[in-house]
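1. Got a predicted model here, sequence first, then my questions.
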Amino acid sequence: MSVAIVWFRRDLRLRDNPALQAAIEAGHTVLPVYIHAPEEEGAWAPGAASNAWLHRSLQQLDADLRRTGSSLVLRRGDSMAQLQALIAQSGAEAVYWNRKYEPATQPRDAAIKRGLREQGLHVESHNGYLLFEPWELATLQGGPYKVFTPFWRNALSHWRLPALSAAPSVLVSPKVDSLALNDLGLQPQLGWDAGFWAHWQPGESGAQEALEVFIDGALNGYREQRDLPDRVGTSRLSPHLHFGEIAPWHIAHALESQRSAGRDADIDGFLRQLGWREFSWHLLHHFPQTSDANLNPGFDGFAWAPVQPGLLEAWQHGRTGIPIIDAGMRELWATGTMHNRVRMLVGSFLCKHLRMHWREGARWFWDTLVDADLANNSMGWQWVAGTGADAAPYFRVFNPVTQAQKFDPQARYITRWVPELAALPLKSRFAPWLSPTLLAQAAPLYPTQPLVDLAEGRAAALDAYHRRR
């Protein structure tokens, strides 16, 4: 029987895996392979939190494969060279993979496909990551979208979910050399991620469990509760989606099966969030510079403040003196994630009150988020900075105190992540600098003043906005 390499990348699952399914249906003996080549990701090689998750996801994928009689072959180095070596060792006649869409990996994959085909191999790539290919939807003029609502309207008009496919029960693979998982060097040396795993279960089974928990719990009332950081009101599926441990159409199928008069609005609300994920990849494909450069060139002359390392570090580690901001940054450090509403607040504070370039925030999130996704991260930061597609206007400056009072009215989220403020009266937990005596007594080590006066920071941001060249 002929051998086919199935090259796993951002699709670390066995069910609903188009490349794996195609290789099996073609009658091949499957050789499952993962090649660690961060150097080929360009300027955006995966960060520490992503690597920590990847280690556990690969471990789980290998365990799942072993239950079928196979195992995951691990290699490190130049992808083409490693594929060539595997072809020579296994006698493989075909290579299958699911596509990646980053600006650095698309041309690499095209070159590999061309080179292998020139050597006479059968090569196929599939869409295992998105509901729509990034080039599939276009405006009436044939161009890319820059506004979400018409993009999503078009997507819904073409809504066709792929059929579900089961995981193979038996896979017999040829024996070839493999690295040990620890040889990939994915785990943080200092164990910084140790606290993550009380909150997460990487791998396909963890993704399935997260989906079931969401459907039974947070999906009910999702549209109203997704903005409240003091409760589990979101799906917590984003890292599983990022690593391809679950297919987006699998989630959509599961939600569609739950439709009823009382749940339609919540289901549609979550599907819309999947739509934003699709939109972000559409944007990055058509505007690949936006991982580093403003989509809106009107901000190219904007007077961002020079980076002051002390201020940036205080923001990074939750020492700004503004409780909702500090809570979000501490949650990120401790768990590898941050509530979406709070992400907007910490981003607005950095880009507007501190007036630091959105790239500073994007880089920190890239290194510390377990769901760090180049398209979503780039779009999210450009959205909050006002420089991207369908963005919040720059002159919309979130007031973190009033936002905390609105979305965390009992300060439960603040108290969880900034516990030294728990002894303060509720009102004082939102702006403790206004109660200096109480603050000194209850939390003497907490900053006595915010990094910047909120009114002055807002005024400076608006002045810089109006003085744009």
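-> Done, it's in.
2. hey, let's count contacts and neighbours off CA atoms from now on
-> Noted.
3. tell me which residues of stretch 330-342 are tucked away?
-> Buried residues in stretch 330-342, counted by 16 or more other Cα atoms under 10 Å: R330, E331, L332, W333, A334, T335, G336, T337, M338, H339, R341, V342.
4. Then stretch 51-66?
-> Neighbour count says stretch 51-66 has 51-58, 60-65 buried, by 16+ other Cα under 10 Å.
5. got the contact list for that stretch?
-> 12-14, 71-72, 171, 181, 186-188, 193, 202-204, 243, 245, 370 (Cα atoms under 8 Å, 6 or more residues apart in numbering).
6. one step back: ok, of the buried residues of stretch 51-66, which one's closest to G298?
-> Closest approach between the buried residues of stretch 51-66 and G298, by Cα to Cα: N51, at 35.5 Å.
7. From D371, how far off is the closest one?
-> 11 Å (Cα to Cα, to the nearest Å).
8. for V6, same thing?
-> Using Cα to Cα, V6 is found at 24 Å from D371.
9. do the same with S173
-> S173 is 31 Å from D371, by Cα to Cα.
10. now swap in F279 and tell me
-> 17 Å.
11. what about versus this one:
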Amino acid sequence: MPASTALVWFRRDLRLADHPALQTALARHERVVPVYIADLGAERDWAPGAASRWWLHHSLSRLGGDLAERGAPLLIRRGDSLQALRALLAETGAEAVYWNRLYEPAIVARDRAIKAALREQGIAAHSHRAALWHEPWNLKTAGGEPYRVFTPFWRKLSAELPPLQVEPAPLHLKGAAVHLHSDTLESLQLLPKLNWDAGFYAQWRPGETGAQHALDRFVRSALGHYRGGRDFPFRPLTTQLSPHLHFGELSPQQVRAALLRRAQGTATLEADAGQVLRELGWREFAHHLLFHFPHTAEAPLQEKFAHLPWRTRADYAADLAAWQRGRTGIPIVDAGMRELWTSGWMHNRVRMIVASFLTKNLLIPWQEGARWFWDTLLDADLANNTLGWQWTAGCGADAAPYFRIFNPLLQAQKFDPDASYIRRWLPELARLPAEAAHAPWLAKAGVLERGGVRLNEHYPEPIAALGASRQRALDAYAAIRAA
């Protein structure tokens, strides 16, 4: 092996196992210098939101500890990525840079420019696939076009999954031969100045070890109950792996390997594992769409929906604030929004309910909801966030039909029948029977009184009548459909 040095540029691949860039660098070079560059401005309008920054801080802390234990501390630098890499190349004498690919439009453009600039100065620059099963440009329809519908996309992807191989984390690393300056993690100022993140610590454990614990918990206790229970927000049967996947503390290959290992030979478990893999397929589909249609982070994929007669901001500002604070008067919606604010996460079924209420019942543009989720979700992922909001608004790929408007009351009665989820997140309704907790505005005065609830004092009346607001949305969407 030549006595050479390489930089390994960590981004949202904050793990050591199943890390192609790190593994390739170790195979080709004697020394590796792990570096993280805080260049959040490169993501332009989609720099990490407040909740994501919290996760990033703690994940970097864990990664730094894991690397230091192996002999190669994580270097942190701030500023322009290309300038930081060039400075480190000069300081270390490194002859190559390795990184794993990201797929957001601004990052794709930035990385292409960096690769070209480094190669022009004689530096070997190599990028690798680590976050997805397939590159977005590799899967095409029979006509050579990008997919716009999930089912044929998943049929193609699931038939061409890569070999099931997961490389373990290296036990030892040989770092730089010289002392190098590193900025401190605290200097990145990722943590909030106000103590609004207290609820995150009780529920989440960022970092590679935390990701493995979360995966092990799911395959041991929830696999086998996932398909039947994942829609019920009061039951702990979802994977809750999305933040770990977004920050690359876990790869989809690692999830796939753990699922198949646990499910092997058991029909129920194999069916459940298949459903989880299909959900990971939706994640791949989201990245496929964003790569091929980069405008969709801001504008609808179906262009006709750009003309949908949304309410004006002056008209909807108060309703948007009520939705953000969990004060709409619709308990299942408010419970979801308060879960989001407290924990940085929201159950997927409830995400669809709150998104439908915002876009259909309140007729507020989906971009407002996408921006709020971006700032408050720990798992805020541009591809997934865009796909989810456009699906619910009916303007994206594989979108819900325009006339599909979630009735939040019926959804609560079906998926939170005992109002357990509502009571957890809306303590002011905790003493009401389930029927009244689902719809306090329909409850008799005596029932509310016995539960200690006075509408508009302890809990608001609905800011929108479900029936009338549904019809308003149908009329607006029908006008677009007709046009």
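-> Received the coordinates, thanks. Because the structure is predicted, anything quoted here is derived from the model rather than measured.
12. What's the TM-score once they're superposed?
-> Overlay of the two chains. TM-score (TM-score structural alignment, normalised by the length of structure 1): 0.98; 469 aligned residues with a Cα RMSD of 1.1 Å.
13. about what we covered before: turn the buried residues of stretch 330-342 of structure 1 into CSV, including secondary structure.
-> Formatted as CSV, those follow (DSSP: H, G, I helix; E, B strand; the rest coil):
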residue, secondary structure
R330, helix
E331, helix
L332, helix
W333, helix
A334, helix
T335, helix
G336, coil
T337, coil
M338, coil
H339, coil
R341, helix
V342, helix
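14. and of the residues you listed, the nearest to A411 of structure 1?
-> V342 (13.1 Å).
15. What's the match for that closest one in structure 2?
-> Structural alignment (TM-score structural alignment) places V342 of structure 1 against V350 in structure 2.
16. Now do the same contact list for A383 of structure 2.
-> Contact partners of A383 of structure 2, counting by Cα under 8 Å, 6+ apart, are E104, R283, A286, H287, L289, L290, A297.
17. try it again with 10 Å
-> By Cα atoms under 10 Å, 6 or more residues apart in numbering, the residues touching A383 of structure 2 are 103-104, 283-291, 294, 296-297.
18. Against L16 of structure 2, how distant is it?
-> A383 of structure 2 is 24 Å from L16 of structure 2, where distance means Cα to Cα.
19. nearest to V95 of structure 1, of the buried residues of stretch 330-342 of structure 1?
-> G336 (34.1 Å).
20. Quick check: closest non-adjacent residue to that closest one.
-> L369 (4.7 Å; Cα to Cα, 6 or more residues apart in numbering).
21. A258 of structure 2 now?
-> Using Cα to Cα, 6+ apart, the nearest residue to A258 of structure 2 is V219, at 7.3 Å.
22. Also R259 of structure 1?
-> That would be I267: by Cα to Cα, 6+ apart, it lies 7.3 Å from R259 of structure 1.
23. who's more crowded, F279 and D371 of structure 1?
-> F279 (27 against 24; other Cα atoms under 10 Å).
24. What's P134 of structure 1 aligned with over in structure 2?
-> Matched to structure 2 by TM-score structural alignment, P134 of structure 1 sits across from P136.
25. what's around the closest residue to that match other than its chain neighbours, how many residues?
-> The shortest distance from P136 of structure 2 to any non-neighbouring residue, by Cα to Cα, 6+ apart, is to H288 (4.6 Å). Burial of H288 of structure 2 is recorded as 26 neighbouring residues (other Cα under 10 Å).
26. Now for V147 of structure 1, how many residues are close by?
-> There are 14 residues near V147 of structure 1, going by other Cα under 10 Å.
27. Aligned counterpart of it in structure 2, please.
-> Matched to structure 2 by TM-score structural alignment, V147 of structure 1 sits across from V149.
28. Repeat that for V452 of structure 1.
-> Alignment note: V452 of structure 1 maps to A464 in structure 2; criterion TM-score structural alignment.
29. Roughly how far does A49 of structure 1 sit from A334 of structure 1?
-> From A49 of structure 1 to A334 of structure 1 the distance is 11 Å (Cα to Cα).
30. Return every residue with contacts to both of the two.
-> W192, D193, F196, T368.
31. Tell me the one of those residues nearest A440 of structure 1?
-> Closest to A440 of structure 1, out of all of the shared contacts of A49 and A334 of structure 1 and judged by Cα to Cα, is W192, at 30.4 Å.
32. Which position in structure 2 pairs with the closest one?
-> So W192 of structure 1 corresponds to W196, using TM-score structural alignment.
33. Contact partners for that match?
-> If a contact means Cα under 10 Å, 6+ apart, then W196 of structure 2 has A51, W341, T342, S343 as its contacts.
34. ditto for P134 of structure 1
-> P134 of structure 1 neighbours (Cα under 10 Å, 6+ apart): Y101, P144, E278, F279, S280, W281, H282, L283, L284, H285, H286.
35. Which residue comes closest to the fourth one once chain neighbours are left out?
-> What it means is F279 of structure 1. F148 (6.7 Å).
36. The second one too?
-> Spatial nearest neighbour of P144 of structure 1, excluding adjacent residues (Cα to Cα, 6+ apart): A138 at 5.3 Å.
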